[in-house]
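>>> prediction below, plus the sequence it came from.
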Amino acid sequence: MTTGAAMRVDAEQLAGMADTRLVRRRRIGATLLNVVVALLVVAAVVELVVNPNFDWPIVARYLFDTNVLEGVLVTLELTVYAMVIGLVLGVVLAVLRQSRSGLARGAAWSYIWFFRGTPVLVQVLFWGFAASLFPRVGIGLPGGLFLVSWDTNAVVPIFAAAVLGLGLNEAAYMAEIVRGGLLSVPSGQTEAARTLGLGHAETLRFVILPQAMRVIIPPIGNQVISMLKMTSVVLVIGVADLLGSVTEIYARNYRQIALLLVASIWYLALTTLLTYGQSRLERRFGRGISRLEDDRA
């Protein structure tokens, strides 16, 4: 064996030994990390089980209580109504942001600027106490001369005030999400649609929006989950949602921790279902885009 060949063999052996040491170190590090994580999980589970302050019998007693279930239903209703308002108005605002009219763009920008710049809690409170600013609403002349008028509290009850506060705030965020999705579609798609004779509305509906959905769906899913939890702020105007219901219960029995655990379990269950639905939607729209890209290739 020549000297050069011997040196190559030695180098290969050294490299193999170094790789072996590196793999062993990685395995030791991963094993230690697994052990630490497992110990922390076991400690957390043991603490949850043996600590009597969590009051699990009370949690089990109220988990499916009628008042709690009614609160869950109110929370779901608030989430659905607010998201519908937010999505519809958000699409309109996103389209206006791309309008050729400077006035329309300015109005849409001002709306987004205002509702993103003020806390949602303040907006919900504003709608809840709107009657103090406008005792009556109706049709008439400037200066408070009404031809037909109604009591503001009758027109905007507490539940409607909560929906308006959440929905109008959500529209500002939805507008930016939808606008980002629209901007992600190449401009050539619009030009191709116009070449085929499609109008602006048809291009938006049949060409732009279907392709933008891949970008829009993930953040919308996150917004739905955030809205589900954000509905808890309506407690301040007296709406008996999930958190409001458990608050009323622990105001009577003083079992705050147990009832808050009840609310947390329901929020976790609902967000888990929403997360699963979001993943299914992402998969569906992802398949459609993949097929389109395969056809182009």
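Looks like it came in fine.
>>> going forward, measure contacts between C-alpha atoms and count neighbours the same way
Fine.
>>> touching stretch 214-234 from outside, list them.
Residues lying outside stretch 214-234 but in contact with it, judged by CA atoms under 8 Å, 6 or more residues apart in numbering, are 75-76, 78-79, 82-83, 121, 124, 162, 166, 174, 177-178, 180-181, 184, 241-244, 267, 271, 274-275, 278, 281-282, 285-286, 289.
>>> the structure to be compared is supplied as follows:
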Amino acid sequence: MGVITDHLDLWGEAIGGTLVLFFGGGLIALVLGFIVGAMRVSPIPIARAVGAVYVNWIRNTPLTLVMFFFAFCVPILLRQRIDPIILPMIALGIYTATYVAETIRSGVNTVPVGQAEAARALGLSFGQVMSFVILPQATRSVIPPMMSVFIALLKNTTVAAGFSVLNLGSIRSWLSEQGENQLVVLLWVMVIFVALVLLLAWLQRILERKWRIAR
């Protein structure tokens, strides 16, 4: 316990950095992923093409390279200094948005095509069909894989440790400089990550129960 109690301020900053990356990147991923997911199932060919290019391009690029571009190239292009945690957070959001989009697309595909066709025959627009017919039914099937995406996002926050961002992925090197046992530090990091993943699993069960009752 001394590894934690002797460095409470550093652990607090590391956990805070991880949570900022997670919630900030998650918000970006949800918003952008929803837009791209809608494009992927859009009846407009050019929208589907743009969505497919974005997903295939970003998803097949290693996260480290995406984060490298935002951490080093974007400040040069903008010619100004940016908070070190902001750019990795954006990179995480843009990268994770591809998986969110594909999860939404797979959930939409579980809804019978005839329901969308019937809604359009009644005169509903594409947005209304998605909002009132497709998404309410797709939500239940989307929750488990979506939570897996966010668990992966939580783990991917450690990649930011290589770009001068203090989080749970980098605290080992910080504490090793102060003479702490690296193995003990890694074990505590593992315990914290397991606790955070269990919280996400608990949230998943709540959402599944809620939507099961709603249906």
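Yes, it's here. None of the values given here were measured: they were computed from a predicted structure.
>>> any idea what the TM-score is?
For these two chains in superposition, a TM-score of 0.91 is obtained (TM-score structural alignment, normalised by the length of structure 2); 215 aligned residues with a CA RMSD of 1.9 Å.
>>> just to revisit the earlier point, weed out the non-buried ones from the contacts of stretch 214-234 of structure 1.
Buried residues within the contacts of stretch 214-234 of structure 1, counting neighbours by 16 or more other CA atoms under 10 Å: 75-76, 78-79, 82-83, 121, 124, 162, 166, 174, 177-178, 181, 184, 241-244, 267, 271, 274-275, 278, 281-282, 285-286, 289.
>>> and R40 of structure 2, what pairs with it in structure 1?
Aligned counterpart of R40 of structure 2 in structure 1: R97 (TM-score structural alignment).
>>> surely its match meets S110?
No. The pair R97 of structure 1 and S110 does not pass the contact test of CA atoms under 8 Å, sitting 10.3 Å apart.
>>> quick one: which of the two has more around it?
A count of neighbours by other CA atoms under 10 Å puts R97 above the other of R97 of structure 1 and S110, at 22 against 13.
>>> how about V148 of structure 1, what does it touch?
Shown here is V148 of structure 1, whose contacts under the criterion CA under 8 Å, 6+ apart are G138, I139, G140.
>>> which of those residues has the largest number of neighbours?
Among the contacts of V148 of structure 1, G138 has more neighbours than the rest - 15 neighbours, counting by other CA under 10 Å.
>>> that one and S149 touch, don't they?
Yes. Checked against CA under 8 Å, the pair G138 of structure 1 and S149 is within contact range at 3.9 Å.
>>> would you map the helices across the stretch 101-250 of structure 1?
With DSSP state H, counting those that start in this stretch applied, the stretch 101-250 of structure 1 shows helices at 102-117, 120-128, 130-133, 152-155, 158-184, 187-195, 200-203, 209-230, 242-253, listed in chain order.
>>> quick one: closest of those to P57 of structure 1.
Shortest distance between P57 of structure 1 and the helices of the stretch 101-250 of structure 1, using CA to CA, is found for helix 242-253: 13.8 Å.
>>> give me the mean distance between the closest one and structure 2.
Comparison of helix 242-253 of structure 1 with structure 2 after fitting gives an average deviation of 2.0 Å (mean CA distance after the TM-score superposition for structure 1).
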